[in-house]
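Participant: Give me a 3D structure for the following:
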Amino acid sequence: MISELRKVLKRLHYPLEVMLVCARWYAAYPLSFRHLEEMMQERGVFVDHSTVHRWSLKILPVLALIFRRRKRLVGTSWRMDETYIKVAGQWKYLYRAVDKAGDTVDFLLTAKRDKAAARRYLERAINLHGLPEKITIDKSGANTAAIHSVNADACLDIELRQSKYLNNIVEQDHRAVKRVTYPMLGFKSFWSAQKLIAGIETMHMVKKGQLRCPGGQPMSAADQFYSLAF
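Facilitator: Sure thing, here's the model as predicted:
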């Protein structure tokens, strides 16, 4: 087990394989924690749904960080957009981008949808993947202002395109994440939403083949996810 995961699991006494299976199922499929409780009971493992929730909060953020270190680079033409996520009864904003092949660039959950939030997302994505040649957005004024400010402050020349048609690819990609979050009926806190969405996004990228597999060997999405823990 990787040291980062050992630190957060040192007082949890279930087998690691059981905890990883629950975390993967939650991140990969449209299931609630009560669904997972029932599914594990059918397999002879009796665990409360609140315990599964606690496992996911501890495991998924760690694996998301490990994934970022092993993530394949994306293309230099990005499609950027934001979608809505309900947190504690209020709508929050999940910034996301994909390249022209549909691979996820990065994601960031923010409390507001404004220039500062869009710029924070852009800087995070650029720190991970380097500078893009062009970014396609819809008619969002906040996103436009953020890209212009990044260009001006760092003397960059990122091409900005505004095209709803070209941005369909990222809007369609939102659906894969929203499909998993829908049964959750909203997150209870912004803190937990950040951690769980990190796991959901990570599993989504694993399914799209964005993890550099050890030794370059082909692996199933499940095995790729588990490989992050070891």
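Participant: CA only for contacts and neighbour counts going forward, please
Facilitator: OK.
Participant: Where does the residue nearest to Thr110 when sequence neighbours are not counted fall, secondary structure wise?
Facilitator: Leaving aside its sequence neighbours, Thr110 sits nearest to Tyr93 (C-alpha to C-alpha, 6 or more residues apart in numbering; 5.3 Å). In this structure, Tyr93 sits in strand 90-99 according to DSSP states H and E.
Participant: cool, Lys10 as well?
Facilitator: Judged by DSSP H and E, Lys10 forms part of no helix or strand.
Participant: how far away is it from Ile59?
Facilitator: 12 Å (C-alpha to C-alpha, to the nearest Å).
Participant: And the two? Which one has more around it.
Facilitator: Ile59 (23 against 8; other C-alpha atoms under 10 Å).
Participant: show me what contacts that one?
Facilitator: Going by C-alpha atoms under 8 Å, 6 or more residues apart in numbering, Ile59 touches Leu5, Val8, Leu20, Ala23.
Participant: residue contacts, the last one?
Facilitator: The reference is to Ala23. So Ala23 contacts Val52, Trp55, Ser56, Ile59, Leu60 (C-alpha under 8 Å, 6+ apart).
Participant: Could you check how far stretch 120-131 is from the centre of its chain?
Facilitator: Once both centres are worked out by C-alpha atoms, centre = their mean, to the nearest Å, stretch 120-131 turns out to sit 15 Å from its chain's centre.
Participant: Mind listing residues that contact it?
Facilitator: 68, 73-74, 76, 95, 105-108, 132, 146-147, 158.
Participant: now the residues you listed: which count as buried?
Facilitator: For the contacts of stretch 120-131, a burial check counting by 16 or more other C-alpha atoms under 10 Å picks out Val74, Thr76, Tyr95, Val105, Asp106, Phe107, Leu108, Pro132, Ala146, Ile147, Ile158.
Participant: Could you also give me the structure for this second sequence? I'd like to compare it with the first:
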Amino acid sequence: MQTEIISYKRPWFPPRIIAHVVWLCVRFNLSLREVQEMMLARGVDVSYETIRRWTVKFGPLSAHVLRRRQPRPSDIWHLDEVVVKIAGRSYWLWRAVDQHGVVLKEILQSRRDKRAGHCQVVEAALPL
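Facilitator: All right, here's what the predicted structure looks like:
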């Protein structure tokens, strides 16, 4: 198994700061200015434009590494159906959840089609 190494050769800031900033943007989907304020509270003065550049440059690889670290879905999962009202109309929400509570797949249907909903969720929930 090959590990991906992210190269932080050019920036002036230490790699730990860049990695933390990109992690905040990718993991928690925070705005650039929110991340700027959080870093300023920690004593690091970095502009939101620099944060944007780091996110564009290092974000995709960081997101890939984060996705690979997530645990694989377990082989035991449950299917749930619930009726929700959105703008006065009824919709059927199907969810596949594994034994640890991780949502594997969600499908929202305007008409109740048990067979189609079940098949789509089961296909997504099956491990590769």
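Participant: secondary structure element for the residue nearest the centre of structure 2?
Facilitator: Closest to where the C-alpha atoms of structure 2 average out (C-alpha atoms, centre = their mean) is Arg27, at 6.4 Å. Using DSSP H and E, Arg27 of structure 2 sits in helix 15-28.
Participant: what's the mean deviation for that helix versus structure 1?
Facilitator: Superposed on structure 1, helix 15-28 of structure 2 shows a mean distance to its aligned partners of 2.4 Å (mean C-alpha distance after the TM-score superposition for structure 1).
Participant: can you pull out the strands in structure 1?
Facilitator: Along structure 1, counting by DSSP state E, strands occupy 77-87, 90-99, 104-110, 134-137, 159-162.
Participant: now these in a markdown table, with distance to Arg43 of structure 1?
Facilitator: Formatted as a markdown table, these follow (distance: least, C-alpha to C-alpha, whole Å):
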| stretch | distance to Arg43 of structure 1 |
| --- | --- |
| strand 77-87 | 32 |
| strand 90-99 | 35 |
| strand 104-110 | 34 |
| strand 134-137 | 46 |
| strand 159-162 | 51 |
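Participant: And the ones you listed: which comes nearest Lys207 of structure 1?
Facilitator: Nearest of the strands of structure 1 to Lys207 of structure 1, taken as C-alpha to C-alpha: strand 104-110 at 11.0 Å.
Participant: packing partners for that closest one?
Facilitator: Under the contact definition 3 or more C-alpha pairs under 8 Å, 6 or more residues apart in numbering; DSSP states H and E, strand 104-110 of structure 1 sits against strand 90-99, helix 115-129, helix 190-207.
Participant: With distance to Lys139 of structure 1 as extra columns, can I get these in JSON lines?
Facilitator: Shown next, in JSON lines, are those (distance: least, C-alpha to C-alpha, whole Å):
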{"stretch": "strand 90-99", "distance to Lys139 of structure 1": "15"}
{"stretch": "helix 115-129", "distance to Lys139 of structure 1": "13"}
{"stretch": "helix 190-207", "distance to Lys139 of structure 1": "25"}
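Participant: for those, which one sits closest to Met39 of structure 1?
Facilitator: helix 190-207 (19.2 Å).
Participant: Show where the closest one falls in structure 2, residue numbers please.
Facilitator: Under TM-score structural alignment, the alignment places helix 190-207 of structure 1 onto no residue of structure 2.
Participant: do the same with stretch 115-125 of structure 1
Facilitator: Going by TM-score structural alignment, stretch 115-125 of structure 1 sits over no part of structure 2.
Participant: and Arg33 of structure 2, how far is that from Ser62 of structure 2?
Facilitator: Per C-alpha to C-alpha, Arg33 of structure 2 is found 20 Å from Ser62 of structure 2.
Participant: who has more neighbours, the two?
Facilitator: Set side by side, Arg33 of structure 2 and Ser62 show more neighbours around Ser62, with 20 against 14, by other C-alpha under 10 Å.
Participant: pretty sure the more buried one contacts Val21?
Facilitator: No - counting by C-alpha atoms under 8 Å, Ser62 of structure 2 does not reach Val21; the two are 10.9 Å apart.
Participant: coming back round to it: right, and the strands of structure 1 - which one's nearest Glu171 of structure 1?
Facilitator: That would be strand 77-87 among the strands of structure 1, by C-alpha to C-alpha, at 7.3 Å.
Participant: Run the chain-centre distance for the closest one.
Facilitator: Distance, centroid of strand 77-87 of structure 1 to centroid of chain: 11 Å (C-alpha atoms, centre = their mean).
Participant: got the angle between it and strand 90-99?
Facilitator: Between strand 77-87 of structure 1 and strand 90-99, the angle comes out at 160 degrees (axes from the mean of the first three to the mean of the last three C-alpha atoms, to 10 degrees).
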